[in-house]
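Asks: quick one: sequence plus predicted model below, questions after.
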Amino acid sequence: MTLPKILISACLLGRPVRYNGSAKPVLHPALRAWQKAGQLVIICPEVAAGFSTPRPPAEITQGQSGPDVLASTARVQDTTGADVTDQFITGAKIALALAQEQNCKFAILTDASPSCGSTHIYDGAFQGQKHPGTGVTTALLRAHGMQVFAETEIDGLVACLSKGRIKN
């Protein structure tokens, strides 16, 4: 049996690719085991789309979410006022292409990110307030049948894999 591939945010593995040039490393035994087994497919959608590190923080506008961005009813804007929607969509498409190429059925992405958030994201007012929602990459991956987990939900993915609850 082939071990499932898992797309993962680069910052969760300690790579300093976040908007502020930091990482957000997660120390979880399952991550170490999956990495050792060659199951992890690493990406930062924003860096893949050409954003620099560091870069101005960005949020999805008007309290909307990733599916709204993909439907062209919401935009992604950074703190300088620049519209960076197209780059976020490009990053999501690159992540999807990589996931499909590597046959990933799962992803572990950084929550609250306008790209990778899977349970909540910032509300677009740049005041530190979060609301339930998903980032652009998560929305695109889910639209193509991938199961996306936040870094706080790794145990849920472990349980899903151990019980064979894999969506096709």
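Replies: Cool, got the structure. Here the structure is a predicted model, which means the values were calculated and not measured.

Asks: CA only for contacts and neighbour counts going forward, please
Replies: Fine.

Asks: can you tell me the distance between the two ends of stretch 38-49?
Replies: 24 Å (CA to CA, to the nearest Å).

Asks: just stretch 134-151 next, same as before
Replies: 14 Å.

Asks: residues of the top helix by length along the chain that come out buried?
Replies: Longest helix in the chain, counting residues (DSSP state H): helix 85-101. Applying a neighbour-count criterion of 16 or more other CA atoms under 10 Å, one finds 85, 87-96, 98-99 buried in helix 85-101.

Asks: would you map the strands across this protein?
Replies: In the chain, the segments counted as strands under DSSP state E are 5-9, 40-43, 58-60, 76-78, 104-109, 120-122, 130-132, 147-150.

Asks: what does the last one rub up against?
Replies: The contact list for strand 147-150, computed with CA atoms under 8 Å, 6 or more residues apart in numbering, reads 105-111, 117-119, 138, 141-142, 156-157, 167.

Asks: out of those residues, which is most surrounded?
Replies: T138 (33 neighbours; other CA atoms under 10 Å).

Asks: in contact with that one, which residues?
Replies: So T138 contacts G66, A92, L109, S115, C116, G117, S118, V148 (CA under 8 Å, 6+ apart).

Asks: alright, now check it against this:
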Amino acid sequence: MKKKIKVLISACLLGDNVKYSGGNNLTPELVTLLEKYNVDIVKVCPECFGGLPIPRVPSEIRENKVFSKDNRDLTEEFLVGAEKTLEIAKENEVDFVILKERSPSCGSTYIYDGNFSGNIILGQGITTRKLNEENIIVFSEENLEEIEKYLIELDKN
């Protein structure tokens, strides 16, 4: 019997209210795509794993450290969350990961510039970096076409 595809996903993208604001980033097109391929889902929130509350003060990466808008250094919490997420990815032998773009934990291509100005720059969140170091493939919810192509490839095997 063929092994079921297993995907680790940011919980906020599936509608869990774990976002810094207390809300979520539900992405219906992503949910539909995952249902189409009948994947097993492993939900995570690296920031919650790092012990940060919901809601919480927004955070951004500046000079490779994570600072909250009220200027607290939260780098350690973000590193703990990244490590826990990596452990879960390995324990569950996930095929790939889908994380929230622009997040200081989960951004895979873009993050905010660290000045809380709304400016977006090329960069990766702390968790994405950690997963990439272990050669785990990370997509964002904004790459649905790429995700589907990857799912089709995995489905063939």
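Replies: Yep, that arrived. What you see is a predicted model, and the numbers here were worked out from it, not measured in a lab.

Asks: now the TM-score, please.
Replies: The TM-score (TM-score structural alignment, normalised by the length of the second structure) is 0.92; 153 aligned residues with a CA RMSD of 1.6 Å.

Asks: hang on, the earlier thing: among the contacts of strand 147-150 of the first structure, which one sits closest to R55 of the first structure?
Replies: Among the contacts of strand 147-150 of the first structure, T110 lies closest to R55 of the first structure (CA to CA), at 16.8 Å.

Asks: what's the closest one aligned with over in the second structure?
Replies: T110 of the first structure maps onto K100 in the second structure when the alignment is built from TM-score structural alignment.

Asks: how much space between the nearest residue to that match once chain neighbours are set aside and K19 of the second structure?
Replies: Excluding its sequence neighbours, the residue lying closest to K100 of the second structure (CA to CA, 6 or more residues apart in numbering) is C106, at 5.2 Å. Taking CA to CA as the measure, C106 of the second structure falls 12 Å from K19 of the second structure.

Asks: read off where the longest helix of the first structure ends up in the second structure.
Replies: So helix 85-101 of the first structure sits over residues 75-91 in the second structure, by TM-score structural alignment.

Asks: isn't the residue nearest to K100 of the second structure up against Q124?
Replies: Yes. Between C106 of the second structure and Q124 there is a contact at 7.2 Å, judged by CA atoms under 8 Å.

Asks: between these two, who's got more neighbours?
Replies: Applying other CA under 10 Å to C106 of the second structure and Q124 shows that C106 carries more neighbours, namely 29 against 23.

Asks: now do the contacts for that one.
Replies: S10, P46, L99, K100, Q124, G125, I126, T127, T128.

Asks: one more pass at 7 Å, please.
Replies: Neighbour list for C106 of the second structure: L99, K100, G125, I126, T127, T128 [criterion: CA atoms under 7 Å, 6 or more residues apart in numbering].

Asks: and of those, the nearest to T27 of the second structure?
Replies: Looking across the contacts of C106 of the second structure and measuring by CA to CA, the closest to T27 of the second structure is K100, at 10.1 Å.

Asks: the closest one: what's it in contact with?
Replies: K100 of the second structure touches S10, L13, C106, G107, S140, E141, counting by CA under 7 Å, 6+ apart.

Asks: follow-up on the earlier one: mean per-residue distance, the longest helix of the first structure versus the second structure.
Replies: Here the mean offset of helix 85-101 of the first structure against the second structure after fitting is 0.3 Å, by mean CA distance after the TM-score superposition for the first structure.

Asks: that's all I had, so thanks and see you.
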